[in-house]
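Q: Here is a sequence together with a model predicted from it:
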Amino acid sequence: MAAAALTAMAAAAGVVTTAAAAPAAGPGSGDGDQASVKTQIAALYRQADQLTQTYDAAQEQAGKLGLAVQRSQSALQVMQTDYQHQRVTLGAIAADQYRAGGVDDRLALMLADHPDTFLGNEAMAARLSDEQRRKIAEVVEERRQIDQLQHAAADQLSALDQTRDSAAQSRTQVSEQLRKAQALLATLSAPQRAAAVQAGLGTDPGSDFTGQQVDPTLLDQPALAPSDRARAAIAAALADLGKPYVFGAEGPDAFDCSGLIQQAWRQAGVELPRTSSEQAQAGQQVPLSQIQPGDLVIYYAGRSHIGMYLGDGKIVHAPHPGTDVKIAPLMSMPVNMVVRV
């Protein structure tokens, strides 16, 4: 995840440099300058989309780690409480041995504080009954488990801190990309701004990835009826048409691209992972030529964007900041893969 974040940030930095180096285009600029600015804006949105998925992955991992830490700490508290009760039993055994003259007071203290060392001494252990040895062995094992759990909890806390730092870094990078996009949008006239925002993510001129291709006539053919689950997911996604794209949002009032897909399929009774790259692995990959309504469509080389196929060559998706959940052409972005849940 950290590597993905670094890769995304490096790519983002390249796009920002390109955008900053280009001449600002004002309302009176030529069509070529306006087209260049719109291309740069789309590139910034694509990079923000990729970073958003990195942020979503970090947030999802932080949630899992947070639960793991809570479970570890709860188990540790229970075990430590029980261990203290067991130590009372050890104290009683030590007192019995001391009174019986089996061990002196220093050895009795060692039995209470370091039962593993005491039990390892054959001469001392021979003075104990089988029941006493069994009890001491139980306490030694419980102490070992407590130590192991303490180390695991410490590792989980460290991983949680690193994951939260990664999420914060990704969030900062997304905000920077969006600030750059807003600055470029400000150089356009109001109609041009509206057109640039609604233009979508488009292709990636800086990449060799062109995506899968399909004969358009295949998309015009009647599609098979979607399954009941797919029909429910489509209905849920369409119910969210017009709701705004918000970075990191997963509903019910706003979404990013993978948040919309996760929420729609959740309402159909299917729990998908949080990010587009993870969702790409959540079902059976099918050829683009065999796409059916309800299938997930993953876009770009980095699998950084996702939509849901509706049929008739259309998808529903949450495009990028400044737009709402909407219906768009299936081939408006380079298709990486199609997945059937």
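A: Okay, I see it. Residues are numbered from 1 along each chain as shown.
Q: contacts and neighbour counts: CA atoms only from here.
A: Fine.
Q: For this structure, just list every one of the strands.
A: Remark: strands assigned in the chain by DSSP state E are 284-286, 296-299, 305-311, 314-317, 326-329, 335-340.
Q: For Lys64, which of the ones you listed is the nearest?
A: strand 305-311 (23.2 Å; CA to CA).
Q: Strand 305-311 and the longest helix seen in the chain, what's the angle between them?
A: For the chain, the longest helix by residue count, based on DSSP state H, is helix 31-99. Using axes from the mean of the first three to the mean of the last three CA atoms, to 10 degrees, one finds that helix 31-99 and strand 305-311 are set 110 degrees apart in direction.
Q: Which strands and helices lie in contact with helix 31-99?
A: Helices and strands touching helix 31-99, by 3 or more CA pairs under 8 Å, 6 or more residues apart in numbering; DSSP states H and E, are helix 2-21, helix 105-113, helix 130-185, helix 190-198.
Q: Determine which residue lies closest to the centroid of the chain.
A: Nearest to the mean C-alpha position of the chain, counting by CA atoms, centre = their mean, stands Ala57 at 1.8 Å.
Q: Would you agree it is in contact with Pro273?
A: No. Here Ala57 lies out of contact with Pro273, judged by CA atoms under 8 Å, at a distance of 9.1 Å.
Q: State the distance from Ala159 to Ile261.
A: Going from Ala159 to Ile261 by CA to CA, to the nearest Å gives 28 Å.
Q: the more surrounded of those two?
A: Per other CA atoms under 10 Å, whichever of Ala159 and Ile261 has more neighbours is Ile261, with 29 against 16.
Q: I'd like the strands of the chain written out as CSV, with distance to Leu238 added.
A: Listed next are those as CSV, based on distance: least, CA to CA, whole Å:
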stretch, distance to Leu238
strand 284-286, 23
strand 296-299, 14
strand 305-311, 9
strand 314-317, 7
strand 326-329, 8
strand 335-340, 18
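Q: Including distance to Leu188 and mean neighbour count, could the ones you listed go into a markdown table?
A: Formatted as a markdown table, the strands of the chain follow (distance: least, CA to CA, whole Å; neighbours: other CA atoms under 10 Å):
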| stretch | distance to Leu188 | mean neighbour count |
| --- | --- | --- |
| strand 284-286 | 41 | 15 |
| strand 296-299 | 28 | 27 |
| strand 305-311 | 26 | 27 |
| strand 314-317 | 26 | 24 |
| strand 326-329 | 24 | 17 |
| strand 335-340 | 30 | 22 |
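Q: which one of the ones you listed lies closest to Ala21?
A: Short answer: strand 305-311, nearest of these by CA to CA, at 26.9 Å.
Q: Which neighbouring elements make contact with that closest one?
A: Packing contacts for strand 305-311, counted by 3+ CA pairs under 8 Å, 6+ apart, involve helix 257-267, strand 296-299, strand 314-317.
Q: Now for Gly313: which residues touch it?
A: Each residue near Gly313 by CA atoms under 8 Å, 6 or more residues apart in numbering is listed here: 219-220, 329-331.
Q: want to compare, so here's the second one:
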Amino acid sequence: AREEYRDGGARLPGAVRALLAADRPDLLAEVHRRDLLERAGSRAAKLVDGLVAREARADALAERARAELDTEQTLAAYQREQREEVTERVEEAEQLLASLSDAELSGLRGLEQWADAEARQGLAADGSPGSGAGVPGAPGGDLPPSAAGREAVAHAREETRAQPAAGGGRAIAAAALGLLTPGAAPFLTGARAEPTAGPDLVVRAWARAGLRVPLTAGEQWAALERVDTGRLRPGDIVVLAPDAERSVLYAGDGEVFDRPFPGAPSRPTALDPERVLGAVRPDPAAPGV
């Protein structure tokens, strides 16, 4: 109290007295400079933190990319092994067929026709697609197609008619593999495996009818509306078992556009009910015509 009385009242803090001192004119500039430095330091710290976070995200993305590349390379190696194995088996079949007589080759072709007929009988026996014997409106028969479905079937039929007939030793050898060891050989054109031959025709036919459908059988099975396989209509997409690797276009009367054996061109073929996983419809809301 004595001190404050001597100084003439309340004692000011040292910082305030320093600001008011007449002999320190540069003090305000120094305070301003320090404030700027503190702000700049804070911004720099935030920038460093952001760079560290971005670097961490970049490292994570790079790790994912490496993992996906490893998966892709593994798949490519597996496909090469499968292709080499199939090519080797086809060459073995070619050598075997070269030793057959004309009568034996004719019998082999007849075997394919017999397998087709057996599939048709199975369809009629279990009431699967086309069991109405092709009669419109018959119980268990086909539903009338939509306008787009009918157009898709017409385009597929036109495309299959324009394909050259299968011929040559490789096609016959592929036929032997497909008939004698079902499921052992993928679909071949020359020496190139084409496991997506069915979906490609499906996609092209529906695209020409004015409707885009998913590109693969698995995507079609997942995205499109599923329908009862006993009440199909021409233009529906039949997805094949066991795991939706392929799909075919339903032509009506128990037939689909498919390759009767590996190496053959697509054509209307009797649908084997044991191969069917299910069916989907690209235009479920469209009425039949």
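A: Happy to help now that I have it. This structure is a prediction, so every number in the text was calculated from the model and none was measured.
Q: just to revisit the earlier point, mind checking which of the strands of structure 1 is nearest Ala62 of structure 1?
A: strand 305-311 (21.7 Å).
Q: show me what contacts Phe247 of structure 1?
A: Taking CA under 8 Å, 6+ apart, one finds 52, 255-256, 321 in contact with Phe247 of structure 1.
Q: filter the residues you listed to the buried ones?
A: 52, 255-256, 321 (16 or more other CA atoms under 10 Å).
Q: of those, closest to Ala35 of structure 1?
A: Out of those, the member with the shortest distance to Ala35 of structure 1 (by CA to CA) is Pro321, at 19.7 Å.
Q: what do we get in structure 2 for that closest one?
A: Matched to structure 2 by TM-score structural alignment, Pro321 of structure 1 sits across from Pro262.
Q: gap between the aligned partner of Ser146 of structure 2 in structure 1 and Gln290 of structure 1?
A: Counting by TM-score structural alignment, Ser146 of structure 2 lines up with Ser227 in structure 1. According to CA to CA, Ser227 of structure 1 and Gln290 of structure 1 sit 15 Å apart.
Q: Please apply the same query to Thr52 of structure 1.
A: Taken as CA to CA, the span from Thr52 of structure 1 to Gln290 of structure 1 is 30 Å.
Q: same question, Leu6 of structure 1
A: From Leu6 of structure 1 to Gln290 of structure 1 the distance is 36 Å (CA to CA).
Q: out of the two, which sits in the more crowded spot?
A: Leu6 (16 against 13).
Q: how close does that one sit to Val339 of structure 1?
A: Separation of Leu6 of structure 1 from Val339 of structure 1 (CA to CA): 27 Å.
Q: hang on, isn't Val341 of structure 1 packed against Gly283?
A: Yes. The pair Val341 of structure 1 / Gly283 is scored as a contact, 4.5 Å apart, by CA under 8 Å.
Q: So between those two, which is more surrounded?
A: Shown here are Val341 of structure 1 and Gly283; by other CA under 10 Å, Val341 has more neighbours (18 against 14).
Q: which residues touch that one?
A: Contacts of Val341 of structure 1 by CA under 8 Å, 6+ apart are 282-284, 295-296.
Q: Pick the one among these closest to Ala48 of structure 1.
A: Set against Ala48 of structure 1, the nearest of the contacts of Val341 of structure 1 by CA to CA is Leu296 (20.8 Å).
Q: I'd assumed Leu330 was in contact with that closest one.
A: No. Applying CA under 8 Å as the test, Leu296 of structure 1 and Leu330 come out as separate, 10.9 Å apart.
Q: Show me whatever sits in contact with both of the two.
A: Tyr309.
Q: From Ile237 of structure 2, how far out is the spatially closest residue to Ala156 of structure 2 that is not a sequence neighbour?
A: Once flanking residues are discounted, Ala156 of structure 2 sits nearest to Ala205: 5.4 Å by CA to CA, 6 or more residues apart in numbering. Separation of Ala205 of structure 2 from Ile237 of structure 2 (CA to CA): 11 Å.
Q: quick one on the thing from earlier: what does the residue nearest to the centre of structure 1 align to in structure 2?
A: Checking with TM-score structural alignment, Ala57 of structure 1 has no match.
Q: Counterpart of Leu238 of structure 1 over in structure 2?
A: In structure 2, Leu238 of structure 1 lines up with Arg157, judged by TM-score structural alignment.
Q: Tell me which residues touch its match, please.
A: Applying CA under 8 Å, 6+ apart to Arg157 of structure 2 gives the contacts 257, 267-268.
Q: How about Met79 of structure 1?
A: 142, 146 are the contacts of Met79 of structure 1 under CA under 8 Å, 6+ apart.
Q: same thing with Gln163 of structure 2?
A: Residues near Gln163 of structure 2 by CA under 8 Å, 6+ apart: 265-266.
Q: What is the burial count for the residue nearest to Ala156 of structure 2?
A: With other CA under 10 Å as criterion, Ala205 of structure 2 counts 27.
Q: hang on, it packs against Val153?
A: Yes. Ala205 of structure 2 lies in contact with Val153 (CA under 8 Å); the separation is 6.9 Å.
Q: can you tell me how far Val256 of structure 2 sits from Ala207 of structure 2?
A: Val256 of structure 2 sits at a distance of 18 Å from Ala207 of structure 2 (criterion: CA to CA).
Q: again, but for Ala45 of structure 2
A: Distance of Ala45 of structure 2 to Ala207 of structure 2, computed by CA to CA: 56 Å.
Q: Tyr250 of structure 2 too?
A: Tyr250 of structure 2 sits 16 Å away from Ala207 of structure 2, taking CA to CA as the criterion.
Q: these two touch, right, Thr163 of structure 1 and Lys64?
A: No. If you go by CA under 8 Å, Thr163 of structure 1 and Lys64 don't touch, sitting 10.7 Å apart.
Q: Just want to know which of those two has more residues nearby.
A: Shown here are Thr163 of structure 1 and Lys64; by other CA under 10 Å, Thr163 has more neighbours (23 against 12).
Q: List the contacts of that one.
A: By CA under 8 Å, 6+ apart, the contact list for Thr163 of structure 1 reads 58-59, 61-62.
Q: which of those residues still touch in structure 2?
A: Contacts retained in structure 2 from these (both residues aligned by TM-score structural alignment, their matches' CA atoms under 8 Å): none of them are retained.
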